[in-house]
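>>> Got a predicted structure here, sequence first:
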Amino acid sequence: MGLFERVKSVVSSKAWPGHAEWIPAERAGPAGSEAPGFAADSTYLRLWLTEARLEHSRRWFTEWHPAVHSVVVRDFGHNRHEQVAVINPGSIPGFTEAANAAVTTNKPLTPLLPFSGGTVSINTGLVAVKGDNSVRTLIDVVGSFGGLLTTTALSTGLGIAGQVVDAFEQLLNIDGNVGTLAYDGSLAMPGGNGPVLAPGFLAVLDQPPPQPLWVANGHLVCWSGDGPSSVPPGSFLLLRLESRVDRDDWRYLSPIEEPLQAARAAVDADTRRAHYQRAIIAARTSLDLHEADRIRIATALRGQRDQDAGLGAVTGGPEDLAALAEAASMPVADALEARPSLASLLA
C-alpha cells in the first residue's frame, strides 16, 4: 500500500462531515489570476498552508493537540511520486493562540514539485489527538521530520517519507483521536470531465459556510453582496496550490551543485571533465527539475565543460548552479523539442 492510501485509510474526507471547495480565480482577487497555468514538463507545483483557524470548542494544546498533514501524489504514465508533510502547529508562530482567531501561516507543505502531466491527488487536513503533553511531544517529533520534507530536495528526502507516515499512523491509533478537517481528491488537466488542475485556493472547513467563500488579501472570508462580511464559522484551513515556471532555489540542489563546484576547483582536465559529467548526469536525471529544466541545465553544463577544457582551476564562468541556471539561454520550447539523450549530452 502506498503512502497516500495509508494516510487516506485513517484520514478520509468521507469519514467526517464537513465542507471543502476550490475557490475560483475570480473569487481570489489578484492572487488567483497571476499564476501561470500548469503545463506538463515545464511547470512546478507547490502546496501551501495559507491560513488556519481553530474554533475554541476544545481545550486545544491542553487536552487536544492538533496536527496538519498533507500527502500530494503525482501520477504520470507508470510513475507515482508521493510527497508527505506533517506540520506541528506549535511550530507556526501564533498558532498556539489560534482558537477563535484566524492565523496567516504561509507555510509550505511541499517543496517545488515538477509537473509531468497525468493527475495530482491531494489528501490534507487537520487532526486532533486527545492526550497529555507526551502526545504533543510525539506530534512535535513527527512534525519535525515531516517539516524536513517540505524544504529539502526531493532526491534527498525520499527515505524520510515512509518513516513519517509510520509515525503518523501510530499517532492516529492513539485512543481518542478525531478528524477535525479532511479533504482528498484528484485533479487533472482540462479535457477529462473531472476536477481541473489549476493554481488557486482550497478551503477545508468543518461546516458549510453561510455565504459564498472568497479569498481577500490572503484571508478566507464569507462574501455578501457588498463585500467581505465575516470569517467563516468553525475551524478551517485555507491552502494554496502554487504554479511557477522557474525555480528560485537552485543553490540547494546539492547533487548538481556539488560536482559543479568540484569541477571548478579541479586542476587537471581529466578530473574536471569527470566532475562535469557527474553534474550533467545529476541534472538530466534530477527528480527536482521538470523536463525542460533538466535539459536546459544539462546542456548549459555541457557547454561549460567544453569551454573549460584544458584550463586550470576555473576562475571565469558561473560561480554556482544558480548563476548557471540564470545564464542558461535555451528556451523551454526548444528544450522540449530537442529532448537530447543523456548519452548525447555526455559525448
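Happy to help now that I have it. Numbering: from 1, shown residues only.
>>> Going by C-alpha atoms from here, please, whenever you check contacts or count neighbours.
Will do.
>>> Nearest spatial neighbour of residue 25, chain-adjacent residues omitted?
Setting aside the residues directly before and after it, residue 25 is nearest to residue 32 in space (C-alpha to C-alpha, 6 or more residues apart in numbering), at 4.4 Å.
>>> Report how many residues lie close to the one you found.
20 (other C-alpha atoms under 10 Å).
>>> mind checking the SS state of it?
With DSSP: H, G, I helix; E, B strand; the rest coil as the basis, residue 32 sits in helix.
>>> With the one 5 residues further on instead?
Following three-state DSSP, we place residue 37 in the coil state.
>>> I'd say it and residue 243 touch.
Yes: with contacts counted by C-alpha atoms under 8 Å, residue 37 reaches residue 243, the gap being 6.8 Å.
>>> Test my guess that residue 95 contacts residue 103.
Yes: contact status for residue 95 versus residue 103: in contact at 6.4 Å, counting by C-alpha under 8 Å.
>>> thinking again about what came up before, residue 37 and residue 243: who's more crowded?
Using other C-alpha under 10 Å as the criterion, residue 37 and residue 243 rank with residue 243 on top: 24 against 15.
>>> can you confirm the more buried one is in a helix?
No: going by three-state DSSP, the assignment for residue 243 is strand, not a helix.
>>> hang on, isn't it packed against residue 45?
Yes: using C-alpha under 8 Å, residue 243 is in contact with residue 45, at 4.7 Å.
>>> The structure to be compared is supplied as follows:
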Amino acid sequence: MASWTAVKDCFEKDRQQSLYVQIDPARIVGRTLDPTPARAGVHYFRLWLADMQLSREIAWMREQIPAVHSVVQLDFGGRPGLVIPGIADASTLRAEEGATNIVSRNRLLTPTLPFHGGAVSMQAGLLALPGKDYLGGFLKTLSAFSALLAEPQLSAALALAAPLGAGIQELLSGGAGGRLHLGVIGSYAGSDLRSTYMAAIRATAGQLRPDSLWVVDDQLHVGSAKGRAPLTGFDHMLLRLELLTERDDWDQLRSIAEPYAEMLDALAEGNKARAESCLRQAIVVALKAPELTQADRRRIAEALKQRYAESQSALLLPTFSEAEGCDLGALLRAAPPAEEVAREGALSLEEALSGI
C-alpha cells in the first residue's frame, strides 16, 4: 500500500537525525516482559505509544501540527501482507503541568491483531505538518477514519484501510509538506516477534549513549543502575510491543457477542429452536473471524456449546436466572488456556456443529 512506502521513504531520509534503540530487558523497571516469542495461531500482538515528549522549541499546534501514526503489515484473513494504517491528531497530546513539554502516554496505536505466521512489519512515528487550517481539518477526518479501523471487529472496517492509507500518503508525499519528526520501523519473523520496548529519539549516538537508556514505569529514563532520571532535552517516543494470548475485548466482537446473548434470551424464553439457531450462528462466525487466532476459534466454539448445554439444563432448575449473565469475556476467562487448546489443532465446522 502507498502509505507504507510513503512513511518508509520519510524514515530513510530522516535516519541520520534520529536514534533508534530497542531497550535491553534488564533495563526495564516496573513491568516484566514475557520473553516468549510469538507462536502462530496462539498469540495476538498490539502496539502502544507508552511515552512521548516534545519540547516547545518548535511551535507545535501553531507552526507545526503533530500527528501520531502507525502502519502494520501482516497476514490477515487470508490476505498476505495486508496493510493496516492508523493516525491520530493532536487531541491525543497535552501540555504537562508545570513543564515545558508536550506529552502523550499509554495510547493504543493498533487494535489487537492475531499472529497467523509469516513476517510482521511495523512503522510508527510522529509526523510534523505545516500549521495550515485546511490540514488540521483534513487530519481530523483521517483521525476519525482511523478510530473506526482501530475497532476490535477489524474485518468490518477493512474497506477504510485503502482511503486512510491514501490520505496519509497525501500528507507526506503530496503538496501538504509533511515530514517525519520521529520514527521507528521494524520487521519481525515469528521467532523475532516478542514483547519489547523501542525508543526513537531526536538525537545521535554521539549526543546520547544507547546503553544509558532505561524504561521506568513506561517512561524513558537515562542514567545507570545506581541513578537515573526521566529523559529531557530531546524529543522522543517510546513504543511498547505487547504479545498476549488472552483478548480483553471479547464483548466488542459484536458478531459473536450478539448471537450469544440472543441464545441465552431464547433459552430463558423456552424457545429451543431459536436458541440453537443463535448458537450455530455464533459458532460459524467465530470459526470464520479473521480477528481470532486458530486456538481461540476452537476455544470460543467449545465454550459456547458448553454454556448452551449448562444453560439448557439450568432452565429445569428453580435457580436459573438472568443473573448468570451473557458476558462473552467471562465465558472465555473460564475456558482452557490458548496454549493448551492449540495442541488440538484447527476445528472444522462439522466438528464444531456436531451435537447441536
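Cool, the structure landed. Treat the numbers as computed from the prediction; the structure is a model and nothing was measured.
>>> Can you pull the TM-score for these?
In this superposition the chains share a TM-score of 0.86, using TM-score structural alignment, normalised by the length of the first structure; 340 aligned residues with a C-alpha RMSD of 3.0 Å.
>>> how about the strands in the stretch 201-347 of the first structure?
Applying DSSP state E, counting those that start in this stretch to the stretch 201-347 of the first structure gives strands spanning 213-216, 219-224, 227-230, 236-244.
>>> Mind reading off the mean deviation between the first one and the second structure?
Here strand 213-216 of the first structure is compared with the second structure after superposition; its mean distance to the aligned residues, by mean C-alpha distance after the TM-score superposition for the first structure, is 1.4 Å.
>>> now the helices for the second structure?
2-14, 133-149, 161-173, 254-268, 272-288, 294-314, 328-333, 338-341, 349-353 (DSSP state H).
>>> Pull the residues that contact the last one.
Put plainly, it is helix 349-353 of the second structure. For helix 349-353 of the second structure, contacts defined as C-alpha atoms under 8 Å, 6 or more residues apart in numbering pick out 280, 283-284, 287, 298, 301-302.
>>> Which two of these have the greatest separation?
Spatially, the most separated pair among those is 280 and 298, at 13.8 Å (C-alpha to C-alpha).
>>> For the residue mapped onto residue 197 of the first structure from the second structure, the count of nearby residues, please.
Taking TM-score structural alignment, residue 197 of the first structure has residue 193 as its aligned residue in the second structure. When neighbours are counted by other C-alpha under 10 Å, residue 193 of the second structure registers 22.
>>> Contacts only, for residue 193 of the second structure.
So residue 193 of the second structure contacts 37-38, 120 (C-alpha under 8 Å, 6+ apart).
>>> conserved subset of those residues in the first structure?
On the basis of both residues aligned by TM-score structural alignment, their matches' C-alpha atoms under 8 Å, what survives of these in the first structure is 38, 120.
>>> these two touch, right, residue 154 of the first structure and residue 288?
Yes: Residue 154 of the first structure is in contact with residue 288 according to C-alpha under 8 Å; the separation is 5.8 Å.
>>> Next, format the helices of the second structure as CSV and append distance to residue 127 of the second structure.
Below are those laid out as CSV (distance: least, C-alpha to C-alpha, whole Å):
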stretch, distance to residue 127 of the second structure
helix 2-14, 9
helix 133-149, 11
helix 161-173, 8
helix 254-268, 33
helix 272-288, 36
helix 294-314, 36
helix 328-333, 36
helix 338-341, 38
helix 349-353, 45
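>>> In a markdown table, list these along with mean neighbour count and distance to residue 230 of the second structure.
Formatted as a markdown table, the helices of the second structure follow (neighbours: other C-alpha atoms under 10 Å; distance: least, C-alpha to C-alpha, whole Å):
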| stretch | mean neighbour count | distance to residue 230 of the second structure |
| --- | --- | --- |
| helix 2-14 | 18 | 25 |
| helix 133-149 | 17 | 30 |
| helix 161-173 | 20 | 31 |
| helix 254-268 | 20 | 41 |
| helix 272-288 | 19 | 45 |
| helix 294-314 | 20 | 40 |
| helix 328-333 | 17 | 37 |
| helix 338-341 | 16 | 38 |
| helix 349-353 | 13 | 53 |
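>>> Can you tell me how far residue 163 of the second structure is from residue 175 of the second structure?
Distance from residue 163 of the second structure to residue 175 of the second structure, counting by C-alpha to C-alpha, to the nearest Å: 17 Å.
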